[in-house]
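Trainee: Show me how the following folds:
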Amino acid sequence: MSKQLDSTRLQHMLEAAERISRRMAGLSLTDFLADEDAHDVAMRRFMVIGEAANHISNATKQLFPQIDWLGARSLRNFVAHEYFRVELADIWDSVINDVPPLLLELPGVISQVQASEQAQRAGSV
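Mentor: The predicted structure follows:
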């Protein structure tokens, strides 16, 4: 199996953040706490974000310190392995505080990484 490009993993992160944003639009904390489907969407998509972040190269992570790479990985690991201790209010906090910065930052990061990957491919031909 070939290694996924950083730009592909970053795109996965963006798509997951967009899905969270769309599904949570218009919800309050009270609405979220009462909506099991919303819990599932948020937790599953945070797992995708964290797993993708875990596979981003160290070089890319260093170039874009504004992305909370460790936080994304940590949330993924907690949801996946400590699911019985997950507090839904904490998931909501991540929806409100962590997703908007990703939605702002990732498109530009993806563009820069894609340009770098294209330049590397052109240089290796």
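
Trainee: rest of the way, CA atoms for contacts and neighbours
Mentor: Fine.

Trainee: And the strands in this structure?
Mentor: Shown for the chain, no strands are assigned by DSSP state E.

Trainee: One more, please, to line up against the first structure:
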Amino acid sequence: MRTTEERLRDMRDAIDAAFRHLPSGRSDFEADEVVRFFLLKQVEIIGEAAFKISKDFKTAHSEIPWRKIEGTRHILVHDYFDVNWDTLWDIVTLHLEPLRKQVDDLLERLGAG
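Mentor: Down below sits the predicted model:
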């Protein structure tokens, strides 16, 4: 079983992977199916890692939008046939950077940065 620190690192690693392959603009995102699905997978990984973190930890660190992260993963995995690419674009361009900072902060507080 993976530890909380490992799960947080999984989240951080998926965010970093998304950033390494983030297209330079929306039109490039729309034109590249492989990149879109790669980014989708990274967001799924982030959500799965978040889902596996204990409820107690999530309650103690409510500054992270755990439910939104988990809910997004649920939609992407179970409603895969109806992915909203606008939402995915917003997630990777607007929400991953602040989440990366929050995850880094948690890892630092845990002494696992």
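
Trainee: Could you pull up the contacting residues of the spatially most central residue of structure 1?
Mentor: In structure 1, the residue lying closest to the centroid (Cα atoms, centre = their mean) is I49, at 2.8 Å. Counting by Cα atoms under 8 Å, 6 or more residues apart in numbering, I49 of structure 1 touches 12-14, 16-17, 72-73, 76.

Trainee: now W66 of structure 2
Mentor: Neighbours of W66 of structure 2 in contact, by Cα under 8 Å, 6+ apart: 50-51, 58.

Trainee: How about K61 of structure 1?
Mentor: By Cα under 8 Å, 6+ apart, the neighbours of K61 of structure 1 are 67, 69.

Trainee: aligned partner of it in structure 2?
Mentor: Alignment note (TM-score structural alignment): K61 of structure 1 maps to K58 of structure 2.

Trainee: try G71 of structure 1
Mentor: Match for G71 of structure 1 (TM-score structural alignment): K68.

Trainee: And I49 of structure 1, by the same measure?
Mentor: By TM-score structural alignment, I49 of structure 1 lines up with I46.

Trainee: mind checking how far its match is from A31 of structure 2?
Mentor: 24 Å (Cα to Cα, to the nearest Å).
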